[in-house]
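**Student:** pasting a predicted model and its sequence here:
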Amino acid sequence: MKLLVTGGAGFIGSAVVREAVRQGHAVVNLDALTYAACLDNLAEVADSPLYAFEHADIRDRAALDRIFAEHAPEAVLHLAAESHVDRSIDGPGTFIDTNVTGTYVLLEAARAYWQGNGRPEAFRFHHVSTDEVFGSLGAEGRFTETSPYAPNSPYAASKASSDHLVRAWHETYGLPVVLSNCSNNYGPYHFPEKLIPVVILNAIAGREIPVYGSGENVRDWLFVEDHARALLTVLRRGAVGRSYNIGGEAEARNIDLVRMICRLLDARRPESAPHERLIAHVADRPGHDHRYAIDPSRIRDELGWRPEVTLEEGLARTVDWYLANPEWWQALQQRDGVGRRLGTVA
């Protein structure tokens, strides 16, 4: 299968590209190379005859039309998005522009390409979204595909909007779409402004490890390579018009997650132990959702997918990767906003 992957130089997108090429798919990576993108994430596949790169923006209709015409993809995996909640608090306009308008332009380009080629039944437009569109859970329950949308951050609202656009283009125009909403991803190549890399890199440097509020907020953690396999499964075998929740079945309070990472670093860098001494509780993020948890029953029962990597194993692999690849993250630490507290405007 020939895939057009948007945002393929990002964290999740690059994992999808690497996995797709391993599985023998041809991949066209379309990426605007904004601040969180890194082509080094794709070194494994850069020289593969199955891989091609297009430097383009999903808001650029002329570029999209050219790329569809030249590469003739059989499916689109749409991951390009602004994704950091803290940045969305400080600058929501960028998130609306990329995540909402960009998705609209991409949908229109995909629709024109699909219709112009006789509406092939095998074509798919897979829109990748987040569990944050569902809002915040209490102590019990998990998000299902029928959970009501209740986004609480500009980022979540922009992704909820794009989800609705994709559904509307299926219902109105017949575009063959599938959708997925995932829990928090982590793993190698995670951009160093997100929680897990912040904890690892601050601990390595002997700097304060910031924990928002009391640290009681709960997330369901999904190893990024498990997610990549799930996305390709949904793309190939998911029912048209259907959505699939993808979760790691690995809930943890933020404070417990931070302590787990500290213990892993204690074992690997005993001369700096205990790393827990660096934990500092800081002012909470505005609109900070209390708990996310995914019920992955549908993707498990219908498509046979379930996560393979436990949280303990995944965190160990992630810590080891960051310790072994300082040249990767040191370069990214120079980018705008990295290392600064963002999202404090309320």
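**Tutor:** Arrived safely.

**Student:** C-alpha from now on. contacts and neighbour counts both.
**Tutor:** Will do.

**Student:** which strands or helices does the helix or strand where His170 lies pack on?
**Tutor:** Element membership of His170 [criterion: DSSP states H and E] is helix 154-173. Helix 154-173 sits against helix 85-90, helix 92-95, helix 102-116, strand 124-130, strand 177-182, with contacts defined as 3 or more C-alpha pairs under 8 Å, 6 or more residues apart in numbering; DSSP states H and E.

**Student:** run through who's touching that helix.
**Tutor:** With C-alpha atoms under 8 Å, 6 or more residues apart in numbering as the test, helix 154-173 has contacts from 82-85, 88-89, 92, 95-96, 99-100, 103-104, 107, 127, 129-130, 132-133, 149, 151, 175-177, 179, 241.

**Student:** please apply the same query to stretch 75-90.
**Tutor:** Contacts of stretch 75-90 (C-alpha under 8 Å, 6+ apart): 1-8, 10, 12-13, 31, 58, 94-95, 98-99, 123-129, 153-156, 194, 235, 285, 342-346.

**Student:** please pick the buried ones from those.
**Tutor:** Among the contacts of stretch 75-90, those classed as buried by 16 or more other C-alpha atoms under 10 Å are 2-8, 10, 12-13, 31, 58, 94-95, 98-99, 123-129, 153-156, 235, 285, 342-343.

**Student:** next up, a second structure to put side by side with the first:
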Amino acid sequence: MILVTGGAGFIGGNFVLDWLATSDEPVINLDALTYAGNLETLASLAGDARHVFRRGDICDRALVDELLKTYCPRAIVHFAAESHVDRSIHGPGEFVRTNVEGTFTLLEAARAYWSALEGDEKAAFRFHHVSTDEVYGSLGPDDAPFTETHPYEPNSPYSASKAASDHLVRAWYHTYGMPVVTTNCSNNYGPYHFPEKLIPLMIVNALAGKPLPVYGDGKNVRDWLYVKDHCAAIRVVLQKGRLGETYNIGGWNEKPNIDIVHIVCALLDELRPDAAGSYSRLITYVKDRPGHDRRYAIDARKIERELGWRPAETFETGIRKTVEWYLANPEWVANVQSGSYRDWVAANYGDRDDSRAQVRA
């Protein structure tokens, strides 16, 4: 059995579904079910004895100890995190608590559990920490992509909290010999993505005839990774990754945000045409967020060279699958758009400078 934290969130939920689709090894799933945790993502596992769900906080040491003692997992895959930059700007405290204190709690519980193991069980145990490319900071337009040895230069409360958690994991390996691996991924997209992030927000707002808010000039560049490719990479690193190592996971798909929005609009024009005209008419430029990193790009050659992983999806195939999924699952979308989510959208976009909120095709 493996223990997955944050397994009802976007990436964690996809990982749990993917794991149980390709393996009979059970999963104990620990998730606090905050705003982005959604058990509907895991509805297909209802009644499946291979999936054991526990609602709880990774900062709850007694609960984590209990789960480790009861289920004796051979690995912990740690997804649980507060992950939205804008939310971290509005409320950084929760990011420090979950991402830093929570990771510390997990590491200490795992260290106690691992130290008591013996023989093959002790040798086989792994702690897989899932992190982000945002810890590396921002790149210039001509800079080489981030490698695993790039210095950490986090620029937001979110990325700073993730950088801190990465450092803790590294320290527990070097100080205590904990069998850890870390992965730093680029921007994920795909099914079950909570609609505060760029791609699902554009899809949901377009279908509702609402403005498609684009920060600044829309030319911030990100590397896009289809979530199921990310899940496959995590399985490979968990199985074959060298202890104490970091592996960057990227999609080899650098694109400016405004290009992403136009691609989504073009797919919606094709798959769900609007009598009022192209969805691109809804694009609205809004005031940029503070500390907005200009460019991220992942150099994923290490994981390909050492472990043989490379993404299976191109951006063109992955984004089509993503748009098709949202069109086919309106109930899931409607149910996650709770009152608290709508309040968040109003708080985040309501205070932008109206002088820049002009609609452009």
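**Tutor:** Perfect, thanks for sending it. Since we're looking at a predicted model, the values are computed, not measured.

**Student:** where in the second structure does stretch 281-290 of the first structure fall?
**Tutor:** Taken onto the second structure by TM-score structural alignment, stretch 281-290 of the first structure occupies residues 285-294 there.

**Student:** if you count neighbours, what's buried in the matching stretch?
**Tutor:** Buried, per 16+ other C-alpha under 10 Å, within stretch 285-294 of the second structure: 285-287, 292-294.

**Student:** where in the first structure does stretch 176-186 of the second structure fall?
**Tutor:** Using TM-score structural alignment, stretch 176-186 of the second structure pairs with 173-183 in the first structure.

**Student:** how far does the matching stretch sit from the chain's center?
**Tutor:** How far stretch 173-183 of the first structure lies from its chain's middle: 15 Å, per C-alpha atoms, centre = their mean, to the nearest Å.

**Student:** span of that stretch from start to end?
**Tutor:** One end of stretch 173-183 of the first structure sits 29 Å from the other (C-alpha to C-alpha, to the nearest Å).

**Student:** likewise stretch 68-75 of the first structure?
**Tutor:** 10 Å.

**Student:** one more: stretch 183-202 of the second structure?
**Tutor:** End-to-end distance (C-alpha to C-alpha), stretch 183-202 of the second structure: 28 Å.

**Student:** just stretch 14-30 of the second structure next, same as before
**Tutor:** 14 Å.

**Student:** next up, the contacts around Arg242 of the second structure.
**Tutor:** Val181.

**Student:** residue in the first structure matching it?
**Tutor:** Looks like Arg242 of the second structure aligns to Ala239 there (TM-score structural alignment).

**Student:** need the three-state assignment for that match.
**Tutor:** When classified by DSSP: H, G, I helix; E, B strand; the rest coil, Ala239 of the first structure comes out as coil.

**Student:** same question for Arg300 of the first structure.
**Tutor:** Per three-state DSSP, Arg300 of the first structure ends up helix.

**Student:** would you check that it makes contact with Pro307?
**Tutor:** No: using C-alpha atoms under 8 Å, Arg300 of the first structure makes no contact with Pro307, being 9.3 Å away.

**Student:** who has more neighbours out of those two?
**Tutor:** When Arg300 of the first structure and Pro307 are compared for neighbours, Pro307 comes out ahead with 19 against 16, by other C-alpha atoms under 10 Å.
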